[in-house]
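**Student:** here is a sequence with its predicted model. Questions after.
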Amino acid sequence: MGKKAAQLEEQAKAIDHGDTLSHIMEQMAGIANQSYAWLEKSNLADFCRTAKERKAICHGDYNSNNLLLAENHEVMMIDFDRAYYGLPLDDFRFLLVSLMKNPKNDAVKRTKLLFDLYFSICPLYAPYKSVYVADAMFPHVFYSEAVGREKQKQALHSPSSLDLLTRLAEQETKKFAFLSDFFKSEG
C-alpha cells in the first residue's frame, strides 16, 4: 500500500497546481498516506502470518444483497459465482465500496451491522479488525481508476475523467471519514 500511496503523490505533483484535479489528487494521496500509517500501527504481521497459514475463500461480491435471513435468524450467504481463494480482507473492501456507491444507503449503519456479521462468520480474523479498517480506508477504487487512466494514456483532465474522479473522490472521502471514526472507536 505504501507504493500505491507514493504513486498517488507522484501523480498529484505532476499535475498543474491550483486546479480541481490537483486538489483531488492531493486529497487522495493524503488519505492513502493516513490509511497506510494506520495500517502500520495495526497487527499486520500477525494478520499476514494467520492469512498465510490457511486458504480462504473470498465471496467476491460480499454485500447486503447476497445475505439472507433464515426463519431461525441465521444469516446465509448466497451467490458465490465470483468466489476465489484470497484474503477475506478483499470481501470487506468490496462491501464498503458497494455501500458507498449509493448515496441513499445508510452506509454507517449497514457497514457496522455487516462488519459485525462478517467477524461472527469469520471469527479467526476478529482480532484483526483494525487491519481491515485501515486497508479499507485506502482509496482503492480511486487509485485503480487514476492509475489505470494514466497507464492507458487517457487524459485525466478531460471533462468525463474529471467528473468520474470527482465522484470517486467524494465516495472515498465519505468512506474514509466514517472509517476513521470507526477505527478510533475500535482501537
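**Tutor:** Received the coordinates, thanks. Numbering: from 1, shown residues only.
**Student:** going forward, measure contacts between C-alpha atoms and count neighbours the same way
**Tutor:** Fine.
**Student:** pick out the residue closest to the middle of the protein.
**Tutor:** Geometric centre of the chain, nearest residue: residue 136, 3.2 Å, by Cα atoms, centre = their mean.
**Student:** mind checking how far it is from residue 163?
**Tutor:** Residue 136 is 23 Å from residue 163, where distance means Cα to Cα, to the nearest Å.
**Student:** now the strands for the protein?
**Tutor:** 57-58, 67-69, 75-77, 84-85 (DSSP state E).
**Student:** list the contacts of the third one.
**Tutor:** Residues from elsewhere that reach strand 75-77, judged by Cα atoms under 8 Å, 6 or more residues apart in numbering: 66-70.
**Student:** again with the second one
**Tutor:** Among residues not part of strand 67-69, those counted as contacts by Cα under 8 Å, 6+ apart are 75-78.
**Student:** now, which of those sits nearest residue 174?
**Tutor:** Ranked by distance to residue 174 (Cα to Cα), the contacts of strand 67-69 are led by residue 77 at 26.9 Å.
**Student:** distance of the closest one from residue 59?
**Tutor:** According to Cα to Cα, residue 77 stands 9 Å off from residue 59.
**Student:** for this protein, longest helix please?
**Tutor:** Criterion DSSP state H: the longest helix present in the chain is helix 159-186.
**Student:** how far does that one sit from the chain's center?
**Tutor:** Computed by Cα atoms, centre = their mean, to the nearest Å, the chain-centroid distance of helix 159-186 equals 9 Å.
**Student:** what helices or strands is that helix leaning on?
**Tutor:** Judged by 3 or more Cα pairs under 8 Å, 6 or more residues apart in numbering; DSSP states H and E, the packing partners of helix 159-186 are helix 20-41, helix 89-101, helix 129-137, helix 140-151.
**Student:** adding another structure so you can compare the two:
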Amino acid sequence: MADQTIYSTAPPAANERLIHMARLLLKQWDVEARAIDVVQSGQMALVWKVHTDDGPKCLKRIHRPEKKALFSIYAQDVLAKKGLYVPRIIKTRDHRLFKKYGPFLFVLYDWIEGTPFDLTVRDDLTAMINALAHFHVQSTGYEPPPGVPVFSKLGKWPKHYMKRCRQLEAWKQLAALDRDDPFSRLYLEEIDRFIERGEEVLQQLLESHYEAWVEQLKKRPSLCHQDYGTGNSLRGEDGNVWIIDLDTAAFDLPIRDVRKMMAPLLFETDRQGKAKADMVLEAYEAVRPLATKEKKVLFIDLLFPYDLHELAVEKYIRNVPLAEAELAETMAYEQTKWEEISRRLASL
C-alpha cells in the first residue's frame, strides 16, 4: 500500500530542529529510530513518524490541557488493551504512558498504515459510521484510573447553547463598529432571528429526554471522540477500521459524534439519490439503535446554528477577513437546515 502520510511543508531548517528534538525525546523510550519524518508542525501540534525495525511509530505532542490529555491517554490505553482498533500506546523506559516536558505531554503510539475513507463512497461512509457506533458501545463503562481527572461534557449542552447565543448577541457591537463592511451590515440585519432560534433550541432541549439521558449515562458513561471524520479514521491494511487521534475524547451523549457527521451531509445524496445523512443514521443504528426520544435529542442538536456561530468566530474573534457572500451562504444553509430538521422532528 502506498504511503498515505502527508508530511510537513515547514522549511528544511525548521524540520531539522524538530527531528533533533524528536531524537532527544525518544531517549525516553526503548526504540531505535532509523529515520524520522516531521508529519505535522505548528505552534502547538507536533507529530513525527518514527521509522524503526519494529515498524513505524507515531511520536506526538498532545495539543490539549494536561487534565484533558491525561483523560484521553488513559482511555486510549484501556481501549487498545480491550481490543478496540485504536493505536496502542508504547510505554516509556520507566513504564509510563507519556513523558512530560514543560507543560506538554508526549506520547508514542504504533503508527497505523491505512487509507482514508471517501464519503462519496457508500461502503466507506457505512464502514466509518459502523466503527463509530462500535466505539461508543465498547467504551461504555470506562472508568479512569484513580488520580486521572474526568473530562465530561455530560449535562453541559444547555450552558454551551447559552454561551453561543450570548456571543452572537455580543458580536453585534463589533459589527456596529464596522458598518462599512458588507459582512457586518448583513450580520446586523439578520442575526437576531438566528439568536432567537438558538434560544428556541435551548428550550426544546430542556423539554426533551436530554437531562434524563444525561443522568442515566452518568452512572455508566461512554466516550465520544468529539472530532470524528475522514481525518481520524482509516481502513487499515488488515481491513479493519482504525480510529485515531483520540486527544479530544470525553464523556458525552454518543449522538454528539453522530450530529457532527450528519450536519455537513444533510443535503448531499449518493448516486441512487439517497440522502447521506440518512445513511449515517442507518449505519449507526445497525450497531447501536436509538430510541425515538434519543433521536429527538439528536435532531434538536442539529437545529442549533453551529455553522453560523463558527463563521462569526472566524470573523470577530480570529479576525479573518470574510466576504458577505460567505455569511449569506451560511445563513441560507442554516435556514434550509432548520426547515429540514424541523420536518424530521415533527415526523417522529
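**Tutor:** Thanks, I have the structure now. Given the structure is predicted, the values throughout are model-derived calculations rather than measurements.
**Student:** circling back to that earlier point, now neighbour count too, for the contacts of strand 67-69 of structure 1, in a markdown table please.
**Tutor:** What follows is the contacts of strand 67-69 of structure 1, written out as a markdown table (neighbours: other Cα atoms under 10 Å):
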| residue | neighbour count |
| --- | --- |
| 75 | 13 |
| 76 | 11 |
| 77 | 14 |
| 78 | 13 |
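**Student:** what residue of structure 2 matches up with residue 39 of structure 1?
**Tutor:** Under the alignment (TM-score structural alignment), residue 39 of structure 1 maps onto residue 205 of structure 2.
**Student:** hmm, I was thinking of residue 118 of structure 1
**Tutor:** Matched to structure 2 by TM-score structural alignment, residue 118 of structure 1 sits across from residue 284.
**Student:** do residue 56 of structure 1 as well
**Tutor:** Using TM-score structural alignment, residue 56 of structure 1 lines up with residue 223 in structure 2.
**Student:** burial count for that match?
**Tutor:** 25 (other Cα atoms under 10 Å).
**Student:** ok, it touching residue 249?
**Tutor:** Yes. Contact criterion Cα atoms under 8 Å: residue 223 of structure 2 and residue 249 qualify, at 6.3 Å.
**Student:** check contacts around residue 340 of structure 2.
**Tutor:** With Cα under 8 Å, 6+ apart, residue 340 of structure 2 has no contacts at all.
**Student:** and it? What does it align with in structure 1?
**Tutor:** So, by TM-score structural alignment, residue 340 of structure 2 is matched to residue 178.
**Student:** please tell me how far that match sits from residue 31 of structure 1.
**Tutor:** As judged by Cα to Cα, residue 178 of structure 1 and residue 31 of structure 1 stand 13 Å apart.
**Student:** got it, and residue 184 of structure 1?
**Tutor:** 16 Å.
**Student:** who's more crowded, those two?
**Tutor:** residue 31 (21 against 9).
**Student:** contacts only, for the more buried one.
**Tutor:** Counted by Cα under 8 Å, 6+ apart, residue 31 of structure 1 has contacts 137-139, 173, 176.
**Student:** any chance of these in CSV with neighbour count and distance to residue 8 of structure 1 as columns?
**Tutor:** Output for those, formatted as CSV (neighbours: other Cα atoms under 10 Å; distance: Cα to Cα, whole Å):
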residue, neighbour count, distance to residue 8 of structure 1
137, 29, 15
138, 28, 11
139, 27, 10
173, 19, 15
176, 23, 16
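**Student:** which of those residues sit farthest apart?
**Tutor:** Pairwise over those, using Cα to Cα, the maximum falls at 138 and 173, 9.8 Å.
**Student:** which positions within stretch 173-187 of structure 2 qualify as buried?
**Tutor:** 175, 181-187 (16 or more other Cα atoms under 10 Å).
**Student:** could you export those residues as TSV, including distance to residue 264 of structure 2?
**Tutor:** Shown next, in TSV, are the buried residues of stretch 173-187 of structure 2 (distance: Cα to Cα, whole Å):
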residue	distance to residue 264 of structure 2
175	27
181	28
182	26
183	23
184	25
185	27
186	23
187	22
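**Student:** closest one of those to residue 210 of structure 2?
**Tutor:** Nearest to residue 210 of structure 2 among the buried residues of stretch 173-187 of structure 2, with distances taken as Cα to Cα, is residue 187, at 31.2 Å.
**Student:** any idea what residue 94 of structure 1 aligns with in structure 2?
**Tutor:** By TM-score structural alignment, residue 94 of structure 1 lines up with residue 260 in structure 2.
**Student:** where's that match relative to residue 208 of structure 2, distance?
**Tutor:** Using Cα to Cα, we find residue 260 of structure 2 at a distance of 20 Å from residue 208 of structure 2.
**Student:** one more: residue 322 of structure 2?
**Tutor:** Using Cα to Cα, residue 322 of structure 2 is found at 36 Å from residue 208 of structure 2.
**Student:** same check, this time on residue 227 of structure 2
**Tutor:** Distance, residue 227 of structure 2 to residue 208 of structure 2, by Cα to Cα: 25 Å.
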